[in-house]
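Asker: My questions are about this predicted structure, shown below with the sequence.
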Amino acid sequence: MTDLAPFIAGLPKAELHLHIEGSLEPELMFELAQRNQVAIPYASVEEVRAAYAFSNLQDFLDIYYAGADVLRTRADFHDLAMAYFVRAAADGVIHAEIMFDPQTHTDRGIAFADVIEGLLSAMSMAEAELGLTSSLILSFLRHLSEEAAFATLEAAQPWIDRIAAVGLDSSEVGHPPEKFARVFAAARAQGLKITAHAGEEGPPEYVHQALDLLQTDRIDHGNRALEDPALVARLAAEGMTLTVCPLSNLKLCVVDDLVDHPLDRMLALGLKATVNSDDPAYFGGYVAENYRAVAEARGLTRNDLVTLARNSFTGSFLPPEAVAANLAKLEAYAAM
């Protein structure tokens, strides 16, 4: 694995499954809490890290939403995103499609404009200073109502041309994709791409619903699709991108050990899998660490890694000419 680590670090790649709120490192949480005079239930960075010993999605979400409370101003969202972009660029990321959860903030009284304008300013700076392009995915919180999702889509209208896609995240079990079919149809009618978390903790049926009812352009996670051979065949035939998150799967006990991770099995079955970090501050690693960890655990080859990176570009929501340019960078690197 020592030989592959430098190769992974320099491998041009896109990250397609990243929750920007989930990149809030404890150090920045403390800094923003002090800046905004927000009380947090932890006395030190070490206490925060100790609290990250969760073992399921809901326990993670509880601390995730508590941490997000320190995000109050446009500058906070800018600083949050820039901190991620700097880490991502160091990991070889040249394009990122970042999810944000406006309802997490607007429900606390934070203006939608402050959230999105802070993110957009960081995106512009990242492209200018780091050469890293990015797109926004507005994610609806599935534990909230369809009505709330429609209200969020309406609030986004002044910036709709700056948003690439809509997504669906938060507590999966008990909140099937069908709950949001109408709001996703409305978003699709506005020209937005569609993605959704499905088949992480939820059953294969949720993946079917995401495909059939939401008409997704890609699937976030999708691990449990492997339980349904007909579904696997369909995903492969349709070239549906899966945004797989190995360290997240380990932390949330989707797999008990990375040696059991199905990533290479997905590739062998013809699935268009990618590697992503999900919520890296909480799950123990940014995207290159996800590549390294799963490569070591599963014995992935250089060709496997190049395939995963290639899938990240062809599965992105970039226009064809940008995809082609990024693939050219990847192929040139792989040929060195």
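Answerer: Good, I have the coordinates.

Asker: Only C-alpha atoms from now on, for both contacts and neighbour counts.
Answerer: Noted.

Asker: Can you tell me how far residue 123 is from residue 116?
Answerer: From residue 123 across to residue 116, the span is 10 Å (C-alpha to C-alpha, to the nearest Å).

Asker: Residue 187 now?
Answerer: With C-alpha to C-alpha as the criterion, residue 187 and residue 116 are 18 Å apart.

Asker: Settle it for me: which of those two has more neighbours?
Answerer: residue 116 (22 against 18; other C-alpha atoms under 10 Å).

Asker: Pull out the buried positions in the helix or strand where the more buried one lies.
Answerer: Element membership for residue 116 (DSSP states H and E) is helix 112-130. Neighbour-count burial for helix 112-130, counted by 16 or more other C-alpha atoms under 10 Å, picks out 112-126, 130.

Asker: And for stretch 284-296?
Answerer: 285, 286, 287, 288, 289, 290, 291, 292, 293, 294, 295, 296.

Asker: I'd say the third one and residue 15 touch.
Answerer: To tie it back to what came earlier, the one meant is residue 287. Yes - under the criterion of C-alpha atoms under 8 Å, residue 287 makes contact with residue 15 at 7.3 Å.

Asker: Overlap in contacts, those two.
Answerer: Contact criterion C-alpha atoms under 8 Å, 6 or more residues apart in numbering; residues shared by residue 287 and residue 15: 275, 276, 277.

Asker: The first one: what's it in contact with?
Answerer: Residue 275 sits next to 15, 243, 244, 245, 246, 287, 290, 291, 308, 309, 312 when contact means C-alpha under 8 Å, 6+ apart.

Asker: taking those residues one by one, which sit in helices?
Answerer: 246, 287, 290, 291, 308, 309, 312 (DSSP state H).

Asker: Output those residues as TSV; include the columns distance to residue 86.
Answerer: Output for the ones in helices among the contacts of residue 275, formatted as TSV (distance: C-alpha to C-alpha, whole Å):
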residue	distance to residue 86
246	21
287	12
290	17
291	18
308	22
309	19
312	19
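
Asker: take the one below as the second:
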Amino acid sequence: MYETIARHRLPELLRAMPKAELHIHIEGSLEPELIFALAQRNHVGLAYPSIEALRAAYAFTDLQSFLDIYYAGASVLLTQEDFHDMAWAYLTKAAAENVLHAEIFFDPQTHTARGVSMGTVIQGLKRAVDRAQAELGISAALILCFLRHLSEEDALQTLEAAVPYRGHFIGVGLDSSERGHPPEKFARVYARCRELGLRLVAHAGEEGPPEYIRNALDVLKVERIDHGVRCVEDPALVQRLARERVPLTVCPLSNVKLCVFGTMAEHNLGQLLAAGLVATVNSDDPAYFGGYLNQNYLDTFAALPQLDAGHAYTLARNSFEASFASDADKARWIARLDDTFARFQP
């Protein structure tokens, strides 16, 4: 439909087009500058002598080596104001990149294990979400994630601690180390979340096998798969994902940084789209992985010449349709997307 838009205009179009972000870990948006500022404010000692030394440490070989430094960075978050400032910094950047809606993951266990209360975490983040809506016009919602390397009992306790703040988050997810922690480990907690009427997502098929995607759908009953790029190893699963219109929140820069793919040119986003999957582009942990949402689009399209303006439209539209926003909001955002692409038509 939009294949006539010249390729040299693609970078401008990718930046300008309205979009949603559905896979962003708010702790993964903590830039070294803010980490140092919060450490100073809270009198927290860091293992790195400077901002530059901390940024230089962002050299990962796999998911676990990333998680080690990720949790160290989160140690500076202690007060409601800290959580507000972190989320506000991300939402300001997102609004500037024409993100109209963000569904933001947060990891309460990372903080409650350090003695930070559930209320401090959720209320601080919600203040930033509400402020962004009022001052920036960006819609945002919170999704509470369970750390899969911890026990299901810990996840159940975390959920119950969050129930008093039920009005502040829309759903739950499952993140952290995938290897050795299959979705079915969390069957009971997801059943409880269904009883509470929460929206359900889970990381699967990033480092874990396609079987994890299937079990996330069948055992946890998730509505959306975070990552999911390894689905291509199972053709029957690919057919099912396409048939059932299960969205995949793909994170290209993250996939390369964590060695899921050797280079961006090897990424399978084009293959996912060609198979009719509801793929979306997201930034995952942008402070650590080399870029926010627009950078993910720009680098992916630069490395995959088969992707054109038609694919860009599909990805952006998928991001709205795969969101948990109201039908009215989705229709309004898609109309803005259509208007933007119309302006780029020759």
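Answerer: Noted; the coordinates are in hand. These numbers were taken from a predicted model, which means no experiment stands behind them.

Asker: Which of the ones in helices among the contacts of residue 275 of the first structure sits closest to residue 165 of the first structure?
Answerer: residue 312 (15.9 Å; C-alpha to C-alpha).

Asker: separation between the aligned residue in the second structure for that closest one and residue 164 of the second structure?
Answerer: Mapped onto the second structure by TM-score structural alignment, residue 312 of the first structure lines up with residue 319. Using C-alpha to C-alpha, we find residue 319 of the second structure at a distance of 30 Å from residue 164 of the second structure.

Asker: The two: who's more crowded?
Answerer: residue 319 (27 against 11).

Asker: The more buried one against residue 17, yeah?
Answerer: No - with contact defined as C-alpha under 8 Å, residue 319 of the second structure does not reach residue 17; the gap is 11.7 Å.

Asker: centroid residue for the second structure?
Answerer: Geometric centre of the second structure, nearest residue: residue 23, 1.4 Å, by C-alpha atoms, centre = their mean.

Asker: so where does that one fall, helix or strand?
Answerer: Here residue 23 of the second structure, judged by DSSP H and E, is contained in strand 19-25.

Asker: Who are the packing partners of that strand?
Answerer: In this structure, strand 19-25 of the second structure makes packing contacts with strand 99-106, strand 247-250, helix 309-321, judged by 3 or more C-alpha pairs under 8 Å, 6 or more residues apart in numbering; DSSP states H and E.

Asker: Strands of the stretch 101-250 of the second structure, residue ranges please.
Answerer: Using DSSP state E, counting those that start in this stretch, the strands of the stretch 101-250 of the second structure run over residues 139-147, 171-175, 199-204, 224-227, 247-250.

Asker: whereabouts in the first structure does the first one align?
Answerer: Read that as strand 139-147 of the second structure. Strand 139-147 of the second structure maps onto residues 133-141 of the first structure, going by TM-score structural alignment.

Asker: tell me the average deviation of the matching stretch from the second structure after fitting.
Answerer: Here the mean offset of stretch 133-141 of the first structure against the second structure after fitting is 0.4 Å, by mean C-alpha distance after the TM-score superposition for the first structure.

Asker: Closest to residue 90 of the first structure out of the buried residues of helix 112-130 of the first structure?
Answerer: residue 130 (9.5 Å).

Asker: re earlier: please tell me how far the match of residue 312 of the first structure sits from residue 226 of the second structure.
Answerer: Relative to residue 226 of the second structure, and taking C-alpha to C-alpha, residue 319 of the second structure is found at 12 Å.

Asker: now do residue 88 of the second structure
Answerer: To residue 226 of the second structure, residue 88 of the second structure is 23 Å away according to C-alpha to C-alpha.

Asker: Show me what residue 194 of the first structure lines up with in the second structure.
Answerer: Using TM-score structural alignment, the partner of residue 194 of the first structure in the second structure is residue 200.

Asker: Quick one: residues contacting that match.
Answerer: 171, 172, 173, 190, 193, 194, 220, 221, 222, 223, 224.

Asker: now swap in residue 94 of the first structure and tell me
Answerer: 12, 13, 14, 131, 132, 133.

Asker: Out of these, which are shared with the second structure?
Answerer: Counting by both residues aligned by TM-score structural alignment, their matches' C-alpha atoms under 8 Å, these that remain in contact in the second structure are 12, 13, 14, 131, 132, 133.

Asker: what lines up against the second one once you look at the second structure?
Answerer: Put plainly, it is residue 13 of the first structure. Using TM-score structural alignment, residue 13 of the first structure sits opposite residue 19 in the second structure.
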